[in-house]
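> Got a predicted model here, sequence first, then my questions.
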Amino acid sequence: MKNQVQLITYVDRLGGGGLNQLQSLLATELKDVFGGVHLLPFFFPIDGADAGFDPIDHTQVDPRLGDWGDIAKLTQDVDVMADVIVNHMSSDSPQFKDYSAKGSASIYDGLFLTMDRVFPGGVDEQTLLKVYRPRPGVPFTYATLANGDKRILWTTFTSKQVDIDVAHPQGQAYLTSILKTLSESGIRMVRLDAVGYAIKKAGDNCFMMPETFEFIDQFAAEARSLGIEVLVEIHSYYRKQIDIAARVDWVYDFALPPLVLHAFSFKTAEPLKRWVGIRPNNALTVLDTHDGIGVIDIGADATDREGRPGLVPPAELDQLVEIMHANSQGQSRQATGAAASNLDLYQVNCTFYDALGRNDLAYLLSRAVQFFLPGVPQVYYVGLLAGHNDMDLLARSGVGRDINRHHYSRAEVQSELQRPVVRELVRLIKLRNTAPAFHGSFKLNDSAAGVLDMAWQHGEHGARLVVDFATLAYQLEVSSGDRVDAFAFAL
């Protein structure tokens, strides 16, 4: 993977078109801005129950966007990452329809996970309560199949997303077919979506267990044999993230977004500096994604009865959530928790720009912090354009995360790129992509409680960022030998 800033985007929500239009955008208005692009699910269909994360056919490009030839064409211009949704597939898929019609006589009978497969002797309340849940309710759907048979299906997320048995030969063949299809189209990196829930085991919490790591190891080995790197997407306790990072190619730094918001909100860099000192370096740094802003990632361990402390105290974490709601004028409250469907219990749904109260300088300094940390930065398409909460889309869909999934027309993209905050972000991205210092060694310098001081050195090339979270004073410079060039935001 290139050590350059990557874009995260839906194909149809940035520029209002398909793959060819996105490729055109990357070659014109966004020329030389990104070293790679993570295409959020482009499989058929892109508009299911979970915005593409419930594919009917994971090996088919939604024809409204293009085809595999268009994907291959895009990979000639930019590195492309795609999702592999390992945990589930749509109840509208041909495989599930065959299973529904034929029941145990279907060749796909072993593909879909039922409650009795995990709990053949039944399950008591205490055992069921051990199962870690990202959303309210139990992870099951009572279903009557088309042939009249009754099943209790394992559905971690929604009733339309039926979990697959990744240990069954049918499940293994299904995932292998996806990897081969992606590899043949030139994709060299995949993100394992919801992989933390892929393995189920009676009597355990069914989340990131040793057996889950074994599955990830096996899947990653198969991917590498096809020339594909693997990114694991896990929202969890921060120490668990460190453990996970030691086992995989790449992880997200999901602790970073709430810690940056905490630094500005409480005018201290101490929790952020503690994290910088221990965080894994094989990380993709993000401030925003297609999901919400994680809270669990810096909180106490929700799976531990001992209540291992998080990176910030519980009271401050609760206050941080309230600050985000206040900064967004209450809009995020309408999209978070029980206020909207398809929710995640551990996330605040809001654009990062609105979570900062639309403060241009604080937003750009947040991006500077992101870009200076070891790892590869990714910028979500709404974040690229310093986007506002889309309350109209939220009202139409009732899905909380849609507040941060705006549909930008090409004209809208062109207009937003002229805003000073966006123009300066693009300039900062180009600095991160081209400064030789970022290929060298990183150092966290000693500093006052409210100040973060980070530096890079590669031979004679250097880069340094100093941010005072209380005053928003900053120093950003790159150097080569005796020459030092200051970088100042023009707002």
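Perfect, I can see it now.
> contacts and neighbour counts: CA atoms only from here.
Noted.
> Mind listing what's buried along stretch 30-40?
Buried residues in stretch 30-40, counted by 16 or more other Cα atoms under 10 Å: 30, 33, 34, 35, 36, 37, 38, 39, 40.
> quick one: which of those is nearest to residue 69?
residue 39 (15.0 Å; Cα to Cα).
> got a list of what that closest one touches?
Applying Cα atoms under 8 Å, 6 or more residues apart in numbering to residue 39 gives the contacts 8, 9, 10, 11, 80, 81, 82, 83.
> run the last query once more with 7 Å
8, 9, 10, 11, 80, 81, 82 (Cα atoms under 7 Å, 6 or more residues apart in numbering).
> Same question for residue 308.
Here residue 308 is in contact with 300, 301 (Cα under 7 Å, 6+ apart).
> cool, and residue 410?
Counting by Cα under 7 Å, 6+ apart, residue 410 touches 15, 16.
> just checking, next helix/strand downstream of whatever helix or strand residue 423 lives in?
Residue 423 belongs to helix 420-434 when elements are defined using DSSP states H and E. As assigned by DSSP H and E, the chain's next helix or strand after helix 420-434 is strand 441-444.
> got another, please set it beside the one above:
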Amino acid sequence: MTHANPSNQIQLITYIDRLSGGTIKDLQQLLQQELNGLFDGVHLLPFYPPIDGEDAGFDPTDHTAVDSRLGNWHDIGALAGQQTVMADMIVNHMSAQSAQFQDVLTQGEASPYWPLFLTRDKVFGTEPSTEHIQAIYRPRPTSCFTDLPLADGRIIPFWTTFTANQIDIDVHSEPGQAYLDAILARFTEHGVKYIRLDAAGYAIKKAGTSCFMLPETFEFITGLSEKAKALGMQSLVEIHGYHQTQIDIAKRCDLVYDFALPPLVLHTLFKRDAKALKHWLDIAPRNCITVLDTHDGIGIVDAADHQGQPGLLTDPELDALVEQIHRNSDGSSKLATGSAANNVDLYQVNCSFYDALAQHDEHYLVARAIQLFCPGICQIYYGGLLAAENDVDLLQRTQVGRDINRPYFTPGKVRQAMQKPVVKALCKLIKLRRSLHAFDGEFSQTLTDSGYQLNWQHQNHTASLRIELSDLTATLIWQHSGQPQQQLALSSLLAG
């Protein structure tokens, strides 16, 4: 069944080729067969050329094209006819290998695309102050500028927030606006209903500021969201940052990520203490997408303090959390995190969620149950759905930290993973959750010395998840209107 209330959907988030082993049509077949009955929608991670670029599709050479190895726009439209589709809109940058940027390198200011790209001098002038440069908020340890040579021999410092192959766009320029409009038009033509505004927090740069989440950034996000809404699409804003920032953003857009949830769920299970999680769910935006894992790492900054303002967890609690993840993964997460790996920011831990919980099936199922009982659209990452372990071999081949949690599955490997008791149990839990009408209603929660309970009620339908904190045993309790109450020990789903 599909919920009458769209805010309580369950979506899959996946790369097309890394889950299906092939094309858009292969993924559609997988959703109709092995994954049938699990999801209301699917977030397709970047399918633009090249899907095997430096940043797994987040460095598109042509954002209005589908990588031919995956299929074409007709295939996207066909999938959108069966599933609600979300696509990424990469608003901050495009590939240095794109035809537009290559033309800029060749023609310099004579190129029609010169205004499309940001240089350091466009923001700071030819002699930027050290103070202004140091004020920039950095997601990575590298410089945010890359010196690149034009054909005439001049060296230009282009703005590259993420990598040297991702050239930042001037979104206020005429070609910048035309570029974004062309992406929106292509999405609309092929049935995309949700767009994820990737790296939107970095889109506006202004001298003398952090160049991150400025008042002008909020205005840009609001304007782009309104433009998308006029075309029949909802926008999800993707920003890692202080939790109060997420609350503020949520008031100005359709959807935000609940990136604070993953560290808070881990903290709850590691410390057998749900106070921080309950506090967050008391104040968290309701127009959110919940995640435990994504194609990026487990965010730490999202639960941390900021400029003297308290975080959802204290620094010692976060330090203990990170160290516990490293221990649980037998140190493999350490190989992929922070300065130990390329193309990684310093504010996340790269690790599969299954490994973060030491591959403990019952604890993993409790974590997923918490996510499924939280308000919002629930997104389950393909690696999380299949309880994937850290892919150290892939990490060692690519030296990209986040690849440890971006495994490749062939159809045979998918079928194999679907037979694991924890995956079977998770699929049963998802199907049960989708059958309960209580989730179309109101959320509440209670915390006592011994237990934590998440509740839903819609008319005479009820559903609860009760967790005994001392030993992390969990019970599902639900009642359809006019029918007897039912109870199920969560661990019994693992029994077959």
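Nice, thanks for sending it over. Treat the numbers as computed from the prediction; the structure is a model and nothing was measured.
> which residues touch the helix holding residue 423 of the first structure?
4-5, 33, 360, 364, 371, 384-386, 416-417, 489-491.
> same check, this time on stretch 202-215 of the second structure
With contacts defined as Cα under 7 Å, 6+ apart, stretch 202-215 of the second structure is touched by 91, 92, 123, 124, 132, 135, 136, 137, 201, 216, 217.
> what span of the first structure lines up against it?
Using TM-score structural alignment, the residues of the first structure aligned to stretch 202-215 of the second structure are 197-210.
> End to end on that stretch, go ahead and measure it.
Start and end residues of stretch 197-210 of the first structure are separated by 12 Å (Cα to Cα, to the nearest Å).
> repeat for stretch 207-219 of the second structure
17 Å.
> Tally up the residues packed near the aligned partner of residue 300 of the first structure in the second structure, please.
Using TM-score structural alignment to pair residues, one finds that residue 300 of the first structure aligns to residue 305 in the second structure. Using other Cα atoms under 10 Å, residue 305 of the second structure has 17 neighbouring residues.
> For the closest residue to residue 305 of the second structure other than its chain neighbours, give its distance to residue 303 of the second structure.
Of all residues not flanking residue 305 of the second structure in the chain, residue 311 sits nearest, at 3.7 Å (Cα to Cα, 6 or more residues apart in numbering). Using Cα to Cα, residue 311 of the second structure is found at 6 Å from residue 303 of the second structure.
> Give me the more crowded residue out of these two.
Remark: of residue 311 of the second structure and residue 303, residue 303 carries more neighbours, 26 against 19, as counted by other Cα under 10 Å.
> and the closest residue to that one other than its chain neighbours, what does it touch?
Spatial nearest neighbour of residue 303 of the second structure, chain neighbours left out: residue 312 (4.9 Å); criterion: Cα to Cα, 6+ apart. Contacts of residue 312 of the second structure were listed using Cα under 7 Å, 6+ apart, and they are 276, 303, 304.
> pretty sure the last one is touching residue 317, no?
No. With contacts counted by Cα atoms under 7 Å, residue 304 of the second structure stays clear of residue 317, the gap being 9.5 Å.
> Between those two, which is the more surrounded one?
residue 304 (22 against 14).
> Chain neighbours aside, what residue packs nearest to the more buried one?
Excluding the flanking residues, the one nearest residue 304 of the second structure by Cα to Cα, 6+ apart is residue 311, at 4.4 Å.
> and if you look at residue 227 of the first structure?
residue 188 (6.2 Å).
> What's the separation between the residue most central in space within the first structure and residue 358 of the first structure?
Nearest to the geometric centre of the first structure sits residue 289, at 4.9 Å (Cα atoms, centre = their mean). Computed as Cα to Cα, the residue 289 of the first structure to residue 358 of the first structure distance reads 18 Å.
> And residue 274 of the first structure, by the same measure?
From residue 274 of the first structure over to residue 358 of the first structure (counting by Cα to Cα), the distance is 27 Å.
> again, but for residue 238 of the first structure
Remark: distance between residue 238 of the first structure and residue 358 of the first structure (Cα to Cα) = 28 Å.
> okay, these two: which has more neighbours?
Legend: neighbour count by other Cα under 10 Å for residue 238 of the first structure and residue 358, higher for residue 238 (24 against 18).
> just to revisit the earlier point, now which residue in the second structure aligns to the residue nearest to residue 227 of the first structure?
In the second structure, residue 188 of the first structure lands on residue 193 (TM-score structural alignment).
> And its match, how far from residue 222 of the second structure?
For residue 193 of the second structure, the distance to residue 222 of the second structure - Cα to Cα - is 17 Å.
> contacting residues for residue 83 of the first structure?
40, 41, 190, 191, 192, 193.
> corresponding residue for the first one in the second structure?
So the one you mean is residue 40 of the first structure. With TM-score structural alignment as the criterion, residue 40 of the first structure pairs with residue 45.
> name the element residue 89 of the second structure belongs to?
Using DSSP H and E, residue 89 of the second structure falls in strand 84-90.
> Quick one: name whatever helix or strand follows that strand.
Next helix or strand after strand 84-90 of the second structure toward the C-terminus (DSSP H and E): strand 93-95.
> what stretch of the first structure lies opposite that following strand in the alignment?
The aligned range for strand 93-95 of the second structure is 88-90, by TM-score structural alignment.
> Mind listing what's buried along the matching stretch?
In stretch 88-90 of the first structure, counting by 16+ other Cα under 10 Å, buried: 88, 89, 90.
> For the first one, which non-adjacent residue is closest in space?
Taking Cα to Cα, 6+ apart as the measure, residue 88 of the first structure lies nearest to residue 163, with 4.0 Å between them; neighbours along the chain are not counted.
> ok, the residue nearest to residue 304 of the second structure touching residue 302?
No. Using Cα under 7 Å, residue 311 of the second structure is not in contact with residue 302; the gap is 8.2 Å.
> The alignment partner in the second structure of residue 390 of the first structure: neighbour count?
When the second structure is aligned by TM-score structural alignment, residue 390 of the first structure is paired with residue 391. The tally of other residues near residue 391 of the second structure (other Cα under 10 Å) stands at 19.
> so what's the closest residue to residue 391 of the second structure other than its chain neighbours up against?
Leaving aside its sequence neighbours, residue 391 of the second structure sits nearest to residue 404 (Cα to Cα, 6+ apart; 4.6 Å). Contacts for residue 404 of the second structure (Cα under 7 Å, 6+ apart) come out as 336, 350, 351, 390, 391, 392, 394, 395.
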